[in-house]
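Student: based on what follows, work out the 3D shape:
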Amino acid sequence: MTCSAPHLRLSPLAVAVRCGFGLCLVGLAPAAVAQTEEVTEEVTDVGSDTMVVSATALKVETPLAETPRPVSVVDQEELEERNVQQLDETFRYRAGVLAGMYGSDNNTDWFKVRGFDQSTYQDGLRLYREGYYQWLPEPYGLERVEVFKGPSSILYGEAPPGGLINAISKRPTDEPFGQIQVQAGNRDHRQVGVDVSAPLSEDVRYRIVTVYKERDGDLNDTHNDRYYIAPSLEWDISDDTQLTVLASLQKDDGVPTNAFKLPYGTVDDTPFGHVDPQTNYGEPGYDRDQRTQAAIGYEFSHAFNDTWSFEQDFRYSDLDLDLRSTYITTYPPVTSGRTGPRGHLQRNGEIESYTVDNRVIGKWYTDRTENTLLIGVDYQDLSLEGKEFDDFAYDTIDLFNPQHGNYTPITDDQMTDRAIDKNQTGIYVQDQFRLDDHWVFLGGVRYDMADTDNVNETTGVKERADDNQVSWSGGVMYLSDIGLNPYLSYTESFEPITAVDDGGSLYEPREGKQWELGVKYAPVGWDGYVTLALYDIEESNTLVTSPQGIQVQEGERQSQGVEIESVGYLTDNLRLTAAYTYADAELENGDRAPLIPRHMASTWLDYAFTGGLHGLKVGAGLRYVGETVDGDTTVDDYTVGDVMASYDINRHWRAQVNVSNVTDEEYVASCDYWCYYGESRSVIGSLTYNF
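Tutor: Purely as a prediction, here's the structure:
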């Protein structure tokens, strides 16, 4: 797959026009809508600390129990309790999200949401992940992660129909806080993290989060080292105006973990037995993965009065990548013998992006109604300039006893120069209308204008796409007195694809639509929730993997399913997290979509002791993934278990141990032309000092 992202070629005047358009709306909006009556706003008690207030679903802070959109949240406490090391470990115990289908990858986070790929955002702004140019959020720098399930183009522009992941960065705290954490574990895991926050004055606060971590990959002779620092500053300019500045710098250096295996030797028997899960078909002495990612941005908010406010989010980011990767190929297919073909790819380039989102929010009330109007303009500009190389018939290797070191280095004159520029402007309107504290009506519309230029600078061939799209959404929810809230919603998605096909041509935009019927239950007096959702998603211009192992665009894809999810306290000390997913994902020809299981289920229990064992907390969970199919290949279901234990030695010190795949289960996680073993057992011990 070829990857790309745009290079900023935007004049200062254009930036001013696009960023200032939201400010123009602020000036016009009060004249367009008048507040009919001054009514004191009432804060609704949703009865649950677990069903949190979030802005991901509506871009306006709203209790999730009162939102006709499905969002699941993993907060900082849970991230720490399960010692999440990669973003794709976050939602192992939530419904509708599949992770780990490609095993443990040290340079990419892999998710499938409701049977589709997803977009990744950080602090409400998109992270550009084009092909092999992958932006990787560091979990130690996050205070929570949210998944918005289903199409989300109405507020976020281009997005796949499955959903999006929104990672929220750690922010400055009102009270002084400090933490030093040291970790060690198997696969030579070493990590040191420092997190410090304090006020600089009555109105200004800062926070600095730093991490150094190193760990071997799940394949032989692979590893990754990471340096990370994220300073942030929060300034209360006035009672009505606040500015938060967020920055980060991260450097990764390692040998990529290519988990690709063949069906031959994994799910299929051979005269030579099965391939060991840790077998590395790459070239450790030649392959490398070096990336540096940096970002700086801000969140600005200003309240003009009790009715109108303005918010603006901005981020500039830069990702520099030097990737060499050797991998096993599936074409021609191997059905006998000991050797298999290898491919080799290289990417050496830089992605640069600017993103700005302007929002005007109006709220007004009457005796019976509450209305929240959101008007927004966002702009995204990205560019990629770099060199690339792909050879799908690089050489061959012994599948059962690979010998490394016999490779031919790629010279610079074999590389292709690639430049991709993309910009997108979106205008959106959303209105949330609440009637008699029982009915919530939601409606929205968005218009996107997206332009993409893809230039092979070596051959001079240029591809251009101009895509305009209107997206709609709507929903209705009934808020009952007992906290049982049924809802019905409709949403659409639109996704221009920056990558090109094997012939160098741009793909057509993917489009999706979803109907969803669900209910959210968050009774007063219980710290917990239960949700049930039934959904039907259709996507056109679907990307699928061809028998040659390349991405082609053909036909439609449909995903129908049921999701049940619950997080809550059974007693004051015992908390249960449980999820079940049924997903029927099919391609246009009626075949089941590869990678997607019909059934997934998970449950996690944690218990905090009191009395003589006060400070001790233990937890354990099971994750079940049903069988998957890839053409004539069937991958068996599997179940893995995770455990943890922590002990608060005193108010400063905590010791903790986490074990995932506690029995070291050996299993094939999925097949999609290639096959992938699941991650082996992981053991990590932590010692944390809080001050």
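
Student: from now on I want contacts and neighbour counts done on CA atoms only, so please keep to that.
Tutor: Will do.

Student: name the residues that touch stretch 578-585?
Tutor: 93-96, 114-115, 557-567, 592-593, 596-604 (C-alpha atoms under 8 Å, 6 or more residues apart in numbering).

Student: now the strands for the stretch 551-691 of the chain?
Tutor: 551-553, 556-569, 574-587, 599-608, 616-625, 628-630, 633-635, 638-648, 653-660, 668-672, 674-677, 682-690 (DSSP state E, counting those that start in this stretch).

Student: second input sequence below; structure requested for side-by-side comparison:
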Amino acid sequence: MTVSGQRARSFSSRSVQVGTFRDQDPLDVPLTNNAVTREVLDAQGARTLYEALRNTAGVTRSQLNGSTYDNISIRGILVENRGNHRLNGSLPVINLVEVPLENKERVEVLKGASSLYYGILPPSGIVNYVTKRATATPVTSLTTSVNNHGGADVHADIGRRFGTEDDMGLRVNVAGGRVENGIEDVTGERSMASLAWDWTVSPAVKLKFDLEHYRKNVSEPTAWLVPLPLPRVPDNTQNLGSEWQRYKAEATNALLRADISLSDSWLLTLEAGRARTVRDRRLSMFTLSDPASGTGTVTQAFADDQTFTNNNQRAELAGRFSTGSIAHELTAGITRNRRHDDWLNYPNGTISRQNIDHPVELPRQELPASNGSTDTKIVDRGLYVSDRVILSERWQVLAGLRHTDYRYDSVIVSPTNPPATRYKTRHTTPNYSVLFKANESLSFYVSYLKGLEETPQPTRPAYSNEGEFLPPAVSTQKELGVKARVARELLLQAAVFDIDRQQTTSVPSGPSTKALILAGRSRYRGLELSASGELSPSWALIASAQLLDAEITETRIANELDKTPENTPKHTFSLFAEHKVAAVPGWSVNAGVYHVGKRYVNNANTGRIGSYTTLSVGTRYATRFNDLPVTVQANLDNATDRDYWSTTGNGLLGTGLPRTLRVAAKFDF
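Tutor: Got it, this is the predicted structure:
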């Protein structure tokens, strides 16, 4: 086993905690991986997932504008909210309520197909949340903040080690406050509490336990149904809905891990976790009927009593051995995830008239009687093995296989009374990589991966084959990259990638009906660049860029062939830099620029939202007040207060958030 350390305050990380690459140096990972460290999150005053991942190439919002939670895409491919988000590299948390960052040490992204370790998932990538843990240095801090819209919160962070040899550690985080983001009639509150516990039972046995509970109750602004031609961008504070249209959700995640050293060369890891999210939602959608007068209608939808649960277990054996002069680092494991989703179905509410130039208060609508229910159980079992074959000091070959046993059981009770859907499949998918380490600070790699992902289940009224389960889609990924660590602590990465992905398409099923089938394909080819770390004692940066060529290569819909998949920009870039002012010890200034290119609103490419660039600026000052360490800071996002469409996808549009000034003070006791 390799143990590596990193500088306490850095814009780059010397280890990753995701997939089969846990605790490895990024230079030894033959895929594109990015880490947004605690130092970056603190410097930017980041509070949400997108605020963290805007520093990562190819990340865009999808469908939602972020007022409730962050729905994202990577490389133009949607990040699935019930499988692609992981806690400490393992537990699939359910990203349907804003995941708090106060208790996270960093947020990582492993891009591309990740089926070897995580099962049936889209090839967009894994978002991994690494929790804070107790360190040798005691932590007691209190942070308060306010913004110019009236939002305010407070956060306490306490960490201690116990025992005669500090063999036990506990880190507790508690936060809460009022939510105000500047959009009209969007108000609410959020709270979170977490603990991270670890215990070195003996030199051979270590335990870790994480528990977090968080909730959010906020008004959800009305989404736009895509009108064609697209109208002008509305004011970024406008909301065509009302305050009573609430999004209420809460989540509880628990993860227990045991690391058992069987010998100096072999480690057994056992993990078990559970993630549960419940929510009630009043989602409304605006349809523009007359662009000249700005008139249209708002349709109210109800999504109450929804429950989403993941129960996840993993047993993994990792170790080293040699065959002659060749060294092997072998990882073999078995994993099982049982997903259970259930909710009541409700008819849409009444339609209300609305006007984009003169919005009116919408009449309050009560929850109607349910007209059915949905109960889905998915069990994803996997056996996997991977071997890092170290041929010499410079050459390494990685090979892996995963055998997946996937079972799906869904019952939809509705007026159409479709039969229960039961489906099972088994697949074996390979992963291969070759890595060349020119020296300790420079590596080159090439990788080939196959993955599986779920396909959407057809529903009425859009499709006649409601309830039918479509087989998992197969994706193939090729990637060629180089990584280097230069200057003080600057990690550079460059990669070209090619992802070929099956997708669904619709075909006629009758004179006026259509069915959804798995018969399409899309291809994503791109170049990705990133840099993160310190240039000098006074300069640090995190930067990224992506050039992407994506097209639909197979489809049964003629006007979609050779078109660009929806919500897929041809380019994105970001740059955030911080400068420590030498003349004033403890003072630093920073600025960030974030750009997303134009994106089509549908696969037929009949309309597209414009590109946008936003600017952020900030400053922070660390000093002492009566011997108490204090850090005060201010961060201004969307500094130019630009109006822009920030998101599209699934027939929806959303605007960017207004200019926001956040002022915070942190006290370290």
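
Student: kindly provide the TM-score of these chains.
Tutor: Put the two chains on top of each other and the TM-score (TM-score structural alignment, normalised by the length of the second structure) is 0.88; 633 aligned residues with a C-alpha RMSD of 2.8 Å.

Student: can you pull up the most central residue in the second structure?
Tutor: Val127 (4.5 Å; C-alpha atoms, centre = their mean).

Student: what does that one align to in the first structure?
Tutor: Aligning on TM-score structural alignment places Val127 of the second structure opposite Ile165 in the first structure.

Student: quick one: that match from Arg126 of the first structure, how far?
Tutor: Computed as C-alpha to C-alpha, to the nearest Å, the Ile165 of the first structure to Arg126 of the first structure distance reads 10 Å.

Student: overlap of the contact sets of the two?
Tutor: 119-120.

Student: rewinding a little: tell me the SS of the residue nearest to the centre of the second structure?
Tutor: Following DSSP: H, G, I helix; E, B strand; the rest coil, we place Val127 of the second structure in the strand state.

Student: okay, now Thr131 of the second structure: neighbour count?
Tutor: Counted with other C-alpha atoms under 10 Å, residues neighbouring Thr131 of the second structure total 19.

Student: which residues touch the nearest residue to it once chain neighbours are set aside?
Tutor: The spatially closest residue to Thr131 of the second structure, leaving aside those adjacent along the chain, is Lys104, at 4.2 Å (C-alpha to C-alpha, 6 or more residues apart in numbering). Going by C-alpha under 8 Å, 6+ apart, Lys104 of the second structure touches 38, 129-132.

Student: and Lys104 of the second structure? What does it align with in the first structure?
Tutor: Under the alignment (TM-score structural alignment), Lys104 of the second structure pairs with Leu142 of the first structure.

Student: now Phe209 of the second structure
Tutor: In the first structure, Phe209 of the second structure lands on Val245 (TM-score structural alignment).

Student: can you name the residues in contact with the strand or helix carrying its match?
Tutor: Here Val245 of the first structure, judged by DSSP states H and E, is contained in strand 241-255. Contact with strand 241-255 of the first structure is made by 221-237, 284, 287-303, as judged by C-alpha under 8 Å, 6+ apart.

Student: now, these that are in strands?
Tutor: Among the contacts of strand 241-255 of the first structure, DSSP state E puts 223-236, 288-303 in strands.

Student: Ser441 of the second structure - how many residues pack around it?
Tutor: Applying other C-alpha under 10 Å, we find 12 residues neighbouring Ser441 of the second structure.

Student: also the one 10 residues further on?
Tutor: Number of residues near Gly451 of the second structure (other C-alpha under 10 Å) recorded here: 28.
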